[in-house]
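Visitor: Sequence first, predicted coordinates after that:
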Amino acid sequence: MWFLGIGVALFGWQWYKLGPVYNWTWEQLGWVSIPFVLAVLWWSWADWSGYTKRKAMEREDAQREARIEKHREQLRGPRR
């Protein structure tokens, strides 16, 4: 996601002639495409390796554990 944000920022700066890319020509914008390519490569690897699914399962497990703990606390009732 960071790669995509960097690419969008660089492209926006070039489009509006702002920031460090002010003097770059459109031919030099090949450098701006590098973060987009890296983002595609990252997402491809993440899907291929199972990283995305593993992280989603970890989030689901954490939510389930939090829900179970919340219900345990409710079943214990107020402490005296």
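Guide: Sure, I can see it.

Visitor: from here on, contacts and neighbour counts on C-alpha atoms
Guide: Noted.

Visitor: What residues does the most centrally placed residue in the chain make contact with?
Guide: Residue closest to the mean C-alpha point of the chain, counted by CA atoms, centre = their mean, is M1 at 3.5 Å. If a contact means CA atoms under 8 Å, 6 or more residues apart in numbering, then M1 has A39 as its contacts.

Visitor: ok, longest helix in the protein?
Guide: Using DSSP state H, we find that the single longest helix of the chain is helix 51-76.

Visitor: let's bring in a second one:
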Amino acid sequence: MWMLLIALLLTVLRFLEVGPLAQLSWWWLLLPYGLTVAWWGYADASGLTKRRVVEQEEARRQKRIDRQKQALGTQRRR
């Protein structure tokens, strides 16, 4: 996501002709977009995205279970 933010920032700065980016070719600004697409393709193909989603769901599930045990009084206090 940070690569996309950098690409958008560079595009805005180029469009507004700020500093040295005013003379930079638009082709150089397409590079961060290409890298972003490549990263997202890799993350999806390797299962990285799915693993992160599963980890987040598991953490939420465990918090919910711990909260319920605490409410029932069956969990030891730390």
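Guide: Great, that's in hand. If you're wondering where the values come from, they're calculated on a predicted model, not measured in any experiment.

Visitor: Could I get the TM-score for this pair?
Guide: Here the TM-score for the pair of chains, by TM-score structural alignment, normalised by the length of the second structure, is 0.86; 74 aligned residues with a CA RMSD of 1.5 Å.

Visitor: related to what we said a few turns ago, after superposition, how close is the longest helix of the first structure to the second structure?
Guide: Compared with the second structure after fitting, helix 51-76 of the first structure has a mean deviation of 0.5 Å; criterion: mean CA distance after the TM-score superposition for the first structure.

Visitor: tell me, that helix lands on which residues of the second structure?
Guide: Alignment of helix 51-76 of the first structure against the second structure: residues 48-73, by TM-score structural alignment.

Visitor: ok now the matching stretch, how far from the chain's centre?
Guide: Taking CA atoms, centre = their mean, to the nearest Å, one finds stretch 48-73 of the second structure lying 20 Å from the centre of the chain it belongs to.

Visitor: Just the buried residues of that stretch, please?
Guide: Using 16 or more other CA atoms under 10 Å as the burial criterion, none of the residues of stretch 48-73 of the second structure qualify.

Visitor: same thing with stretch 5-17 of the first structure?
Guide: Of all the residues in stretch 5-17 of the first structure, those buried under the rule 16+ other CA under 10 Å are 6-8, 10-11, 14.

Visitor: again, but for stretch 43-50 of the first structure
Guide: Applying a neighbour-count criterion of 16+ other CA under 10 Å, stretch 43-50 of the first structure contains no buried positions.
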